[in-house]
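K.L.:
What follows is a predicted structure for the sequence shown.
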Amino acid sequence: MSVKRVFKFSLIFEFATVGMIGLLLVLMAVAIVQKAQITEVFSLDSRTLHLLSFSITQALLSTILSLLLGILFAWSLHYKREFWGRSVIISLLSSSLVLPSIIVAFGIIGVYGQHGWLSSLLGVFGISFGSIYSLKGIVLAHVYLNSSYATKALLDSLGSISLNRYKLSHSLGLSRLELFRYVEFTAMLPTIKGVARTIFLLCFSSFAIVLLLGGGPQNSTLEVAIYEAIRIDFDLQSAIKYTLLQMSVAFVIILLSSKNHLHLNSTNTKHIDLHFLKSRDISLLQTLLVIFFTLFFITPLIHILLDGLDADLSSLIGKPLFIKSLSTSLFIATLSALLSLPISLMISDLLRNFSLNYRLKNISFSLVPKLIITLIGNIYLAVSSLVLGLGFFLISLWLDFDQELISWFALIFANILLTLPFAISIIYPILYKIGSRYDRLLLSLDISFYDEWKFINLPHLKNALIYIFTLSFCFSLGDLGIIALFGNEDFTTLPWYLYSLMGSYQNSDASGVGLIMLVLTLFIFITGEYFANRFKS
């Protein structure tokens, strides 16, 4: 099938964009392989096997517990539609996706640490929570972040169940357990598979949480080991070995779950009256679950808020290093977010071109480029920011590039790749739907590329693009991956500055920076979500 004129112009830029990203990834792979010593890289000693085992164990535990909590909370919220503050709770759940990991770890320590709120309360009754700097702390922080994401995604799935299905189940005399098993769980299952993959991969390559809450080598993961091998030991062979091992596991997970995708739809807000299903005991259980999960989610945030207000903020915001960190973070976040929009649009449109009958779907080789494009768009789930940092570091050594310049580029590039899986999961379904509806009309009227995007595509994408810009900005603002490799006093961001303050026991300033990061992230995200909803078609 020939490529129609209306699509030729877009294909040039789309292929160029994907090609440049692919070329950079290939360059990094070549730099890694070129530097690797085969006998060293492929030797799996006891230390490496322990790192692999612990990485998988903590990711698996975090995924299972996040899903269990997510299912229970989503099920409870689905029925408690009149619960006071429900809309605020759902907004906070959405924001959990963009909360900086280092902030979460800071809040978890403040609530569950040795001198934390919960530990102090349990101490009154002679109960010890134990050390937070362990597998327990890592899993707790991961569950905090990811159960909220799972709840939001599963709540969307439950919202898609029609009232007629509930009425039919009621008329058939299904018990509440049977209703959950055959109707509600069935509706959630496709989302559970996709969310499970995403949570596992995010926890498997988690860095800031493990670095802060691991408590030592016995609780270290491959990701932290890569950082230590480069930054502390300068052992490139070990770093390359851990990188290849981590990437291999991640790619296997992605291939095994290739049909399961990220889920980021907006919550169904249409009111469904389920009074005929109400049971006093179950309603009480759902209320208690909502209260428990809400307290679990907001207490670390409240701790960050109160602790930050006790800091000397007026002195902090006048410090040159804080001003430099803030300005660098805002600049990188803004640039990353602006670049993420056209790149995610082009990749999503290229996927659409290989998926629709009136475009390139029917050509004999369409499946191969579609798989390659999908892999590149989701590469961050397999190749974490630290791995990207290692790749760029080796490129700078190999090609003798300026270290400072490569660090700026690496940080922005990693932030864009971090956004792509989420952006594509939002944009591609919209573009696919538009193409399915309007392609024949576009071809028959010979509509230009410019007019297609101005009058058809962009009006449908306004709210999605605002939301993606917000996501990308917040992701970039809180990332502690690549900056952990390249960060110093001349090149510092807010997360790196906060980590440095915590490492030097400047707790007051650390609390102040944590508060500023939290307020800034929530303000940007909530503002972006507000305008995205205003422009919603």
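P.N.:
Looks like it came in fine.

K.L.:
For the rest of this, base every contact and every neighbour count on C-alpha atoms.
P.N.:
Will do.

K.L.:
tell me the contacts of Ala484?
P.N.:
If a contact means C-alpha atoms under 8 Å, 6 or more residues apart in numbering, then Ala484 has Tyr227, Trp496 as its contacts.

K.L.:
again, only using 10 Å
P.N.:
Listed by C-alpha atoms under 10 Å, 6 or more residues apart in numbering, the contact partners of Ala484 are Phe207, Ala208, Tyr227, Arg231, Ser385, Leu386, Gly389, Thr492, Thr493, Pro495, Trp496, Tyr499.

K.L.:
any chance you could map the helices in the stretch 351-500 of the chain?
P.N.:
Secondary structure of the stretch 351-500 of the chain (DSSP state H, counting those that start in this stretch): helices at 367-377, 385-399, 403-445, 449-452, 458-478, 482-486, 494-503.

K.L.:
Of those, which is nearest Ile71?
P.N.:
With C-alpha to C-alpha, the closest approach to Ile71 among the helices of the stretch 351-500 of the chain belongs to helix 403-445: 21.3 Å.

K.L.:
and the closest one, what does it pack onto?
P.N.:
Contacting helix 403-445 under the criterion 3 or more C-alpha pairs under 10 Å, 6 or more residues apart in numbering; DSSP states H and E are the following elements: helix 5-35, helix 320-353, helix 367-377, helix 385-399, helix 449-452, helix 458-478, helix 482-486.

K.L.:
rewinding a little: and the contacts of Ala484, which are buried?
P.N.:
In terms of neighbour count (16 or more other C-alpha atoms under 10 Å), the buried residues within these are Phe207, Ala208, Tyr227, Ser385, Leu386, Gly389, Thr492, Thr493, Pro495, Trp496, Tyr499.

K.L.:
So the fifth one sits against Phe207, correct?
P.N.:
Yes - under the criterion of C-alpha atoms under 10 Å, Leu386 lies in contact with Phe207, with a separation of 8.3 Å.

K.L.:
can you list residues touching both of these two?
P.N.:
With contacts taken as C-alpha under 10 Å, 6+ apart, Leu386 and Phe207 have Glu223, Val224, Ile226, Tyr227, Leu480, Gly481, Ala484 as neighbours in common.

K.L.:
can you tell me which two in these are farthest apart?
P.N.:
Pairwise distances among these were taken by C-alpha to C-alpha; the largest, 13.9 Å, belongs to Ile226 and Leu480.

K.L.:
coming back round to it: Val519: which of the helices and strands packed on helix 403-445 is closest?
P.N.:
Each of the helices and strands packed on helix 403-445 was checked against Val519 via C-alpha to C-alpha, and the shortest separation belongs to helix 458-478, namely 11.3 Å.

K.L.:
for this protein, which residue is closest to the average position?
P.N.:
Nearest to the geometric centre of the chain sits Leu97, at 5.8 Å (C-alpha atoms, centre = their mean).

K.L.:
tell me, what's touching Ile226 and Leu480 both at once?
P.N.:
Among the neighbours of Ile226, those also in contact with Leu480 (C-alpha under 10 Å, 6+ apart) are Phe207, Leu386.

K.L.:
tell me, how many neighbours does Ile254 end up with?
P.N.:
Residues within reach of Ile254, counting by other C-alpha atoms under 10 Å, total 21.

K.L.:
Use this one as the comparison:
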Amino acid sequence: MLPGLLIACLLLVLAAGLLSQLAIQPGVDSITAGNRLLRTIGWTTLQASLSTILSLLIGVLLAWALSHRPRFFGRTFFIALLSTALVLPTLVVVLGLVTLLGRSGWLNDVIVLFDGTKIPPFIFGFSGILIGHCYFNASFAARSLLGRFEAIPEPQRKLARSLGLSSWQSFKLIELPAIAASLPALATTIFLLCFTSFAIVLTLGGSPKYNTLEVSIYEAIKLDFDLGRALGLALTQLGIGAVLVALSTRFMADNSLIAAEQAHSEWGDKTPARILQWTIITSFSLLFILPLVAIAVDGYQSDYIRILLDKDFHRATVTSISIASISTLLVVAITVAMASAYTTLATTQRLGEAAASAIILRLLSFSSALFLAVPSLVLGLGFFLLARKIGGSYTIWSICALLTANVLMVLPFAFVTLAPAMIKAANRYDKLTFSLGVKGISRWRLIESVLLRSELVYIASIAFCMSLGDLGVIALFGSQDFVTLPWLLYQKMGSYRTQDAAGIASFMLLLTVFVFALLPRLFCRRKNATT
């Protein structure tokens, strides 16, 4: 338990040190008030609120439709794709959305065939930000809620059929209460992700009036080099984020992203409801898959040989894979330590009803969700200021900033995945292991490493993929000497070298899908072969 508590305290000390480093800089007071800042806060809150509402609405509808259509061709593949939404590189998806919905996109090509005119592009500006956020978060919401829908007991389904309840009555009386407990945690998580959104707003915003706090910090540093303004914005972001995370930890007790699917009978919906369900599934399938197909098609048409021989691409690939691999090891180790501490405190068989357990549990939950309060760009600003103050190798500071940001970025999702599974294993096997005197490394080798293998592989895969595609910190530290794949892709997009960008994006997409979708299958097969 002690290592997990020490790590949680170190994370909080890191956040406090970052806050103090930002607060003691000169020129902060001049920007922490004023109409401009209030407008930025108001807009950031507005877009996050609307994105959350739309994402939840679409996610609930899609999860409902999928739960009512338990058997159709490609269902398993589609659900697996929904799971990848959490780890898809943001810039890759943005490029796919622009290819699909931009001025010269596929949608306009189809419209020209029938009408001869093009519609104005709606992928940039307010609508583009909402589309980008809903693409990621609606998929995340649907995948998270699907397990809740499918966990509804079979007797309740039979009762609904025997009473002749309509689809709306079944949803209102049975399904909505079943998912209601998950909605607050899901809503707060999505809101915080949208509130701290960077890459989507930076690329699809299209105008400074749509800048969020995160993008305003980036522009203040990189474009204006106005550190006073950047510091004021960063402190504001930290303050608001910390309050939201502190309030949200009460909802995040059990929000595992790995939901158990179980076969069940259909609800017996009437024809109008079935038509609506198929419409929802088909529409969202097309909207989700087409941007990825667009990336694959454009990538196939790019000059892959020239890209693969490019020295910048080599350096970016080696740097990204190396940092993602190290980040993965750190995330798994830290998550295991913190989840073990959480399990010890939450399991009455180990410590009993300790008075301080509730407070320490809240501390562990808050420290695991720290990234939502301290987004990567704010963290990068702290490292940027330390690098200027202390000196030393700029590359080393960049690597430290990237590793720290990657760990904090993945930790909220990793912790809520592993902690509930570890508590379940403890409740099941604690009495047996205690009676046999099995503890420490022996217990981990015989019990946890076997029962938690799928969760650990899942955590490792999301850690690698999310670390591979993040643009936050590298947007501040990226240079000609230090390049990652997201930074190289952003440079290609910014210089309108779309074919090169498509080639790099398709490579990142292929690598992400391989790591996230295929590696867990290989581990599961190996596990089955050895048992």
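P.N.:
Sure thing, it's come through. The shown structure was predicted, so the numbers you read here are calculated from the model rather than taken from an experiment.

K.L.:
Superpose the two chains and report the TM-score.
P.N.:
Overall, the chain-to-chain superposition scores 0.94 on the TM-score scale (TM-score structural alignment, normalised by the length of the second structure); 525 aligned residues with a C-alpha RMSD of 1.9 Å.

K.L.:
Could you point out which of the helices of the stretch 351-500 of the first structure sits nearest Leu118 of the first structure?
P.N.:
The closest approach between Leu118 of the first structure and any of these, judged by C-alpha to C-alpha, belongs to helix 494-503 at 21.3 Å.

K.L.:
Report the angle between the helix or strand following the closest one and helix 320-353.
P.N.:
Reading on from helix 494-503 of the first structure to the C-terminus, the next helix or strand found by DSSP states H and E is helix 507-534. Angle, helix 507-534 of the first structure to helix 320-353, by axes from the mean of the first three to the mean of the last three C-alpha atoms, to 10 degrees: 30 degrees.

K.L.:
What is helix 507-534 of the first structure packed up against?
P.N.:
helix 86-95, helix 101-112, helix 280-309, helix 313-316, helix 320-353, helix 458-478, helix 494-503.

K.L.:
Next, format the ones you listed as TSV and append distance to Phe125 of the first structure.
P.N.:
Rendered in TSV, the data for these read as follows (distance: least, C-alpha to C-alpha, whole Å):
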stretch	distance to Phe125 of the first structure
helix 86-95	31
helix 101-112	16
helix 280-309	20
helix 313-316	36
helix 320-353	42
helix 458-478	37
helix 494-503	30
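
K.L.:
So which of these is nearest Leu25 of the first structure?
P.N.:
Each of those was scored for nearness to Leu25 of the first structure using C-alpha to C-alpha, and the closest is helix 320-353 (15.5 Å).

K.L.:
which part of the second structure lines up with that closest one?
P.N.:
Helix 320-353 of the first structure corresponds to residues 311-344 in the second structure, going by TM-score structural alignment.

K.L.:
Mean per-residue distance, the matching stretch versus the first structure.
P.N.:
Using mean C-alpha distance after the TM-score superposition for the first structure, stretch 311-344 of the second structure ends up 0.7 Å from its aligned counterpart in the first structure, as a mean over the superposed pairs.

K.L.:
residues touching the equivalent of Ser182 of the second structure over in the first structure, list them.
P.N.:
For Ser182 of the second structure, the aligned residue in the first structure is Thr191 (criterion: TM-score structural alignment). Taking C-alpha under 10 Å, 6+ apart as the definition of contact, the neighbours of Thr191 of the first structure are Ala150, Ala153, Leu154, Leu155, Asp156, Ser157, Asn260, His261, Leu262, His263, Leu264.

K.L.:
what do you get for Ser207 of the second structure?
P.N.:
Under the criterion of C-alpha under 10 Å, 6+ apart, the neighbours of Ser207 of the second structure are Phe124, Gly125, Phe126, Val201.

K.L.:
Narrow these to those in strands?
P.N.:
Among those, no residue falls in strands (DSSP state E).

K.L.:
Among the residues you listed, pick out the one closest to Ile240 of the second structure, please.
P.N.:
Ranking those by separation from Ile240 of the second structure, with C-alpha to C-alpha as the measure, puts Val201 on top at 18.7 Å.

K.L.:
State whether that closest one and Val215 are indeed in contact, as I suppose.
P.N.:
Yes - using C-alpha under 10 Å, Val201 of the second structure and Val215 qualify as a contacting pair, with a distance of 7.0 Å.

K.L.:
what's the closest of the helices and strands packed on helix 507-534 of the first structure to Ser238 of the first structure?
P.N.:
Across these, the minimum distance to Ser238 of the first structure, taken as C-alpha to C-alpha, is reached by helix 494-503, at 24.0 Å.

K.L.:
if I look at Leu488 of the second structure, how far off is Lys311 of the second structure?
P.N.:
Separation of Leu488 of the second structure from Lys311 of the second structure (C-alpha to C-alpha, to the nearest Å) stands at 12 Å.

K.L.:
Residues that sit against both of the two, list them.
P.N.:
Common contact partners of Leu488 of the second structure and Lys311 (C-alpha under 10 Å, 6+ apart): Thr317.

K.L.:
Those two: which has the busier surroundings?
P.N.:
For Leu488 of the second structure versus Lys311, the count of surrounding residues by other C-alpha under 10 Å is larger for Leu488: 24 against 11.

K.L.:
Looking at the first structure, name the residue matched to the more buried one.
P.N.:
Aligning on TM-score structural alignment places Leu488 of the second structure opposite Tyr497 in the first structure.

K.L.:
Tell me which residue of the second structure lines up with the residue nearest to the centre of the first structure.
P.N.:
Checking TM-score structural alignment: Leu97 of the first structure goes with Leu86.

K.L.:
Does that match lie in a helix or a strand, and which?
P.N.:
Counting by DSSP H and E, Leu86 of the second structure is part of no helix or strand.

K.L.:
from memory it sits against Ile462, does it?
P.N.:
Yes - judged on C-alpha under 10 Å, Leu86 of the second structure makes contact with Ile462 at a distance of 7.8 Å.

K.L.:
any shared contact partners between the two?
P.N.:
Phe413.

K.L.:
Quick one: classify the aligned partner of Met247 of the first structure in the second structure as helix, strand or coil.
P.N.:
For Met247 of the first structure, the equivalent position in the second structure is taken to be Leu238, counting by TM-score structural alignment. Taken by DSSP: H, G, I helix; E, B strand; the rest coil, the conformation at Leu238 of the second structure corresponds to helix.

K.L.:
pretty sure Leu238 of the second structure contacts Val374?
P.N.:
Yes - if you go by C-alpha under 10 Å, Leu238 of the second structure and Val374 touch, sitting 5.9 Å apart.

K.L.:
Which one's more surrounded, the two?
P.N.:
Set Leu238 of the second structure next to Val374 and count neighbours by other C-alpha under 10 Å: Val374 wins out with 27 against 21.
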